[in-house]
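**Q** coords below, sequence missing:
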């Protein structure tokens, strides 16, 4: 799994959609036995938007 591509994709989402997408990619990386990608993606923090959700 290309963790860099996933990072760009999930940070392009609305903050409300970020957590679900991130967690789905972590689960996929784990199924594929890609522990490095799972750790990298799992460590991503949910973005915030100034002015509300």
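**A** Cool, got the structure. Everything quoted here is computed from the prediction, not taken from an experiment. Numbers count the residues shown, from 1 in each chain.
**Q** rest of the way, CA atoms for contacts and neighbours
**A** Noted.
**Q** can you pull the contacts of the closest residue to residue 40 other than its chain neighbours?
**A** Excluding the flanking residues, the one nearest residue 40 by C-alpha to C-alpha, 6 or more residues apart in numbering is residue 3, at 7.1 Å. Residues in contact with residue 3 (C-alpha atoms under 8 Å, 6 or more residues apart in numbering) are 37, 40-41.
**Q** Please compare the first structure with the one that follows:
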């Protein structure tokens, strides 16, 4: 978890989803720059790590 959490999105990795969605996952990590970072920025401070993990599974 970054020092500036919750304003900075944490780096999330879901190894079991590696390679299933090429656009979102690179080595099991969620692509923060294009996809997750804007979503996190819109929803701070009501977003939590559990929300992020749930969205990673849904997207």
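**A** Sure thing, it's come through. Keep in mind that this is a model prediction, so the values were computed, not measured.
**Q** After superposition, what's the TM-score here?
**A** The TM-score (TM-score structural alignment, normalised by the length of the first structure) is 0.30; 29 aligned residues with a C-alpha RMSD of 2.5 Å.
**Q** Pull out the buried members of the contacts of residue 3 of the first structure.
**A** If you count burial by 16 or more other C-alpha atoms under 10 Å, the buried members of those come out as 37, 41.
**Q** what's the closest of the contacts of residue 3 of the first structure to residue 16 of the first structure?
**A** residue 41 (16.8 Å; C-alpha to C-alpha).
**Q** wait, the closest one sits on residue 27?
**A** No - counting by C-alpha atoms under 8 Å, residue 41 of the first structure does not reach residue 27; the two are 10.0 Å apart.
**Q** Against residue 26 of the second structure, how distant is residue 42 of the second structure?
**A** Going from residue 42 of the second structure to residue 26 of the second structure by C-alpha to C-alpha, to the nearest Å gives 23 Å.
**Q** Good, wrapping up.
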